[in-house]
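Engineer: Fold the following for me, if possible:
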Amino acid sequence: MSRPSPVVISMGDPAGIGPEIILKAWSQRRSDAPVFACIGDPESLRATARQLALPAPVEITSSAEAASVFAAALPVLAAPARLTTPVIAGRPDPRHAACVKACIEAGVELCLMGEASVLVTAPIAKSVMYAAGFNFPGHTEFLAELTRDHPVAGERGPAMMLAGGGLRVVLTSIHESLAQAIAGLSAARIEHIARLTHQALVRDFGIAEPRLALAGLNPHAGEGGSLGREEIEIINPAAARLRAEGISISDALPPDTMFHAEARAGYDAAICLYHDQGLIPVKTLDFHSGVNITLGLPIVRTSPDHGTAFDIAGQGVARADSLLAALDAAREIAGHRA
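Structural biologist: Prediction:
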C-alpha cells in the first residue's frame, strides 16, 4: 500500500519566527502527527537549528522521501530559489522575497500534482514582499492566482476561515480597510461566502448539516433600521435567499452577543463582514493556537494565525502552538477529503 502524501510547509520569511516554529513543530510533534516536510533554504534552517540548539533538519530531493526521514529529522526540500544574502533574525530583507515566493509556489505545485496532501504556510511579511514587487494583498490572494486554472468542486474561493477556541469564522472581506469593506458589502458577496462555508463544513469537516450564524454590520444589528439599514436592505434578504436554497443560516445577529459560549453552541461557523469582526473573537478565545484555512481552492491550505514576530525572532522563545494546530487542521481536512 502506498504511503499518503506528506504535508508541506513553506518556510515563510527566514528572518521571522517561521524557521524556528517549523523546527519546533517537528520536535514537539505528537505520535499521530502527519508526516510533513519544509520547503525552504536548507542552510538557513540548519543555521537556525544550530543557533537555538534544535535538532538539525535533513535535506531530501523529493516529497516521497519525507516519510522515510521524518522519524529521525525534519525533512527539507530545497526551495527552487535559494537565499542570496545572509539572514539576520529579526531584520527583514526584501532580497529574501524571491526565495519566500518560490517556496509558496513549489508547495502549491506539489499539491496540484498530488505529491503533497496539504500546504501549510509559515508567516510572510507583506511589507517586505511588496518592496520586492509582490502584487498581492497576502497569501490568500496569491494562492488563488496560482490555482486559478485548476477546477474546484463547487464554489470557487478564496475565502478566509479562522478557527480557534471552538469557533470558526469566515470573512466576507479580507485585506481591505474598514471603509472599503463596508462600501463593498453586497448580498451577492454574502451569499457566495455562505455557500463556500457550507460546502467546506460538509466536505472538509464532516458536518452533514452545517448551521451558519450571520453577523450584522451595525450595533444591535441595526436596531430595526434606527442604527443602519444594511441589515434590512442587504444582509437579511441574502440570508432569506440562502435558506430558500437549503442552507441553514440566521438573519443578521448583533455582533456583540453572538460569540459568547452559549451562542457559539448554536452554530458551526459564523459569517463575519469585516476583518476584525471575525479575528477579535477567535484570537481572544485562543490567541496562541488559531488557524487560518483557505476555502474554495483546488488545494488545501492552512496556516498559523499569527505574523512573522520579528521582535522575538532568533531568541528561541517563539511558540509552535499555532503551527501545530495548523498541522492538525491539515490532517483533519485531508482525512475528510480522502
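
Engineer: rest of the way, CA atoms for contacts and neighbours
Structural biologist: OK.

Engineer: Name all residues that make contact with Thr294.
Structural biologist: The contact partners of Thr294, by CA atoms under 8 Å, 6 or more residues apart in numbering, come to Thr140, Gly157, Pro158, Ala159, Met160, Met161, Val300, Arg301, Thr302.

Engineer: Could you do Gly296 as well?
Structural biologist: Val152, Gly154, Glu155, Arg156, Gly157, Pro158, Ala159, Leu196, Ala200.

Engineer: Val108 now?
Structural biologist: With CA under 8 Å, 6+ apart, Val108 has these contacts: Leu119, Leu143, Leu146, Thr147, Ile299.

Engineer: so which of these would you say is closest to Arg46?
Structural biologist: Nearest to Arg46 among the contacts of Val108: Leu119, at 21.6 Å, using CA to CA.

Engineer: Report how many residues lie close to the closest one.
Structural biologist: A count of nearby residues for Leu119, using other CA atoms under 10 Å, gives 28.

Engineer: now swap in Val317 and tell me
Structural biologist: Number of residues near Val317 (other CA under 10 Å) recorded here: 12.

Engineer: Likewise for His260?
Structural biologist: For His260, the tally of surrounding residues (other CA under 10 Å) stands at 11.

Engineer: Alongside the first, I'd like the structure of this one:
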Amino acid sequence: MPAPLAPAPLAVTMGEPGGVGPEITLAAWETLRKDSVFFVIADPSLFPAEKIALIARPEEAASVFTNKLPVLPLEMPVIATPGAASSSNADAVIESITRAVAFALSDAASGVVTNPIQKSALIAAGFKFPGHTEFLADLTKDAAMPVGRLRGPVMMLAGPELKTVPVTIHQSVIEAARALNTDMIVQTATVTAQALAQEFGVTAPRLAISGLNPHAGEAGALGREDEEIIAPAIAALRASAIDARGPLPADTMFHAEARTTYDAAICMLHDQALIPAKTMAFHDAVNITLGLPIIRTSPDHGTALDIAGKGVARADSLIAAIKMAAAMVAHRTP
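Structural biologist: Just a heads-up that it's a prediction; the model follows:
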C-alpha cells in the first residue's frame, strides 16, 4: 500500500510585528525543524535573511523546513520597531490572519497558529472585532462545519494536565453573571465534547461543570443560579448522552485527584477557567478555538512589548501551540 500523504503544513501568522512574535517564531522553528512543518505569513524583513527561505505557496514549505524557516511574504510592507506597536501595520497584521485562514479553508494549510496581536493598535486603525476569536469566527462563518458538529466559537485553555473552557469570557463579573443562561452552557459544553472526541482522540469525553457561586450556591443559600440555570443545562447534556456532572464548587475542581475524573472543566467565568490553567502551565498553555471549521491554536500570552527584541522571550507557548495543532490535525475525524 502507498504511504499516507503527509498533512499540509500549518500556517503561522505574523502577529504584532513590534512584539515577540517574530523572535519566538524563529525560536520555534529552530526547536521543531525536524518535527511539524509550518510556514509563517509575514514580512521577511522581520527575520535574519540567512535563517529564512521565501516561498510562494504553502506546499513549498516542507522542502525547505529542515534548513530554513519558510516565509510566505505579505503583500503589504511592515515598518516595525521592537517594543512598539503601530496602527500603521494593522493592514499587514490583518492580511496575515486572513490569508492563513484562507489557506486552511482550502486545505492548503492543515491549521492556523496565530501569534499575539496588539488589539489596541488594530482597533485604532478601524478593526471592528474584540480580538482574534471573533475575527476568525467571522472569516469562517460561511464555511461548512463537519457533519454533526456545532459551531462555536468556544475558547479552550489547554496544558499538559488540564483543559478548561470558560462559558463567559471578556465581561465583568456582574455582566457575565447576568448574561449566563442554560443554552449558553449547553452550547459551550457540547462544542467541547465534540472537539474532545474528534480532535483530541478522547473516546468518551467527561465534562466537569463548575458552579457560579461559592460552594455551587450551597443549595440556594448563596445564590439561585446554580440550581436554576446550571443544573438544567447539565440535565440537558446528560439527556443528549454527554457525560457531564455538577454543578461543582470551583474551589475543589482542580486538585490532582479531581482532575483524574474529567477530560475538560467547563467554567462559568473567565477567571474560574484561566487561573487554574495558567497556574499549572504558565509558560506552555495553549489557547484553542473550538467550534470552527478549521483548527486554530495560539500561544496563551500577549505581544510582550516590554521584552520584544531583547532576546529573552520564551517560545514555549508557541511551540506548544504548534505541537497541539499538529496533534489535533492527526486526530481530527471528518
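
Engineer: follow-up on the earlier one: okay, and which of the contacts of Gly296 of structure 1 map to strands?
Structural biologist: Judged by DSSP state E, these include Ala159 as members of strands.

Engineer: Isn't Thr190 of structure 2 up against Ala239?
Structural biologist: No - under the criterion of CA atoms under 8 Å, Thr190 of structure 2 makes no contact with Ala239, lying 11.8 Å away.

Engineer: okay, these two: which has more neighbours?
Structural biologist: Using other CA under 10 Å, the more surrounded residue of Thr190 of structure 2 and Ala239 is Thr190, with 22 against 11.

Engineer: Ser226 of structure 1 -> structure 2?
Structural biologist: Counting by TM-score structural alignment, Ser226 of structure 1 corresponds to Ala221 in structure 2.

Engineer: mind checking the SS state of that match?
Structural biologist: On the three-state scheme (DSSP: H, G, I helix; E, B strand; the rest coil), Ala221 of structure 2 is labelled coil.

Engineer: Could you count how many residues lie near it?
Structural biologist: If we define neighbours as other CA under 10 Å, then Ala221 of structure 2 has 11 of them.

Engineer: measure it to His270 of structure 2 for me?
Structural biologist: Distance of Ala221 of structure 2 to His270 of structure 2, given as CA to CA, to the nearest Å: 23 Å.

Engineer: try His301 of structure 2
Structural biologist: The gap separating His301 of structure 2 from His270 of structure 2 is 15 Å, by CA to CA.

Engineer: which SS state does Val76 of structure 1 fall under?
Structural biologist: Applying three-state DSSP: Val76 of structure 1 is strand.

Engineer: Contact partners for the alignment partner in structure 2 of it?
Structural biologist: For Val76 of structure 1, the aligned residue in structure 2 is Val71 (criterion: TM-score structural alignment). Shown in contact with Val71 of structure 2 (CA under 8 Å, 6+ apart): Phe39, Val40, Ile41, Ala42, Asp43, Pro44, Ile52, Ala53, Leu54, Ile55.

Engineer: One more: His336 of structure 1?
Structural biologist: Arg203, Asp204, Phe205, Gly206.

Engineer: Do I have it right that Pro14 of structure 1 meets Val87?
Structural biologist: Yes - between Pro14 of structure 1 and Val87 there is a contact under CA under 8 Å: 6.7 Å.

Engineer: what residues do those two have in common as contacts?
Structural biologist: By CA under 8 Å, 6+ apart, Pro14 of structure 1 and Val87 have these common neighbours: Ser44.

Engineer: what do we get in structure 2 for Gly16 of structure 1?
Structural biologist: So, by TM-score structural alignment, Gly16 of structure 1 is matched to Gly19.

Engineer: Give me the secondary structure label for its match.
Structural biologist: Classification of Gly19 of structure 2 by three-state DSSP places it in coil.

Engineer: Also Cys38 of structure 1?
Structural biologist: Assigned with three-state DSSP, Cys38 of structure 1 falls in the strand class.

Engineer: Matching it against structure 2, which residue comes up?
Structural biologist: In structure 2, Cys38 of structure 1 lands on Val40 (TM-score structural alignment).
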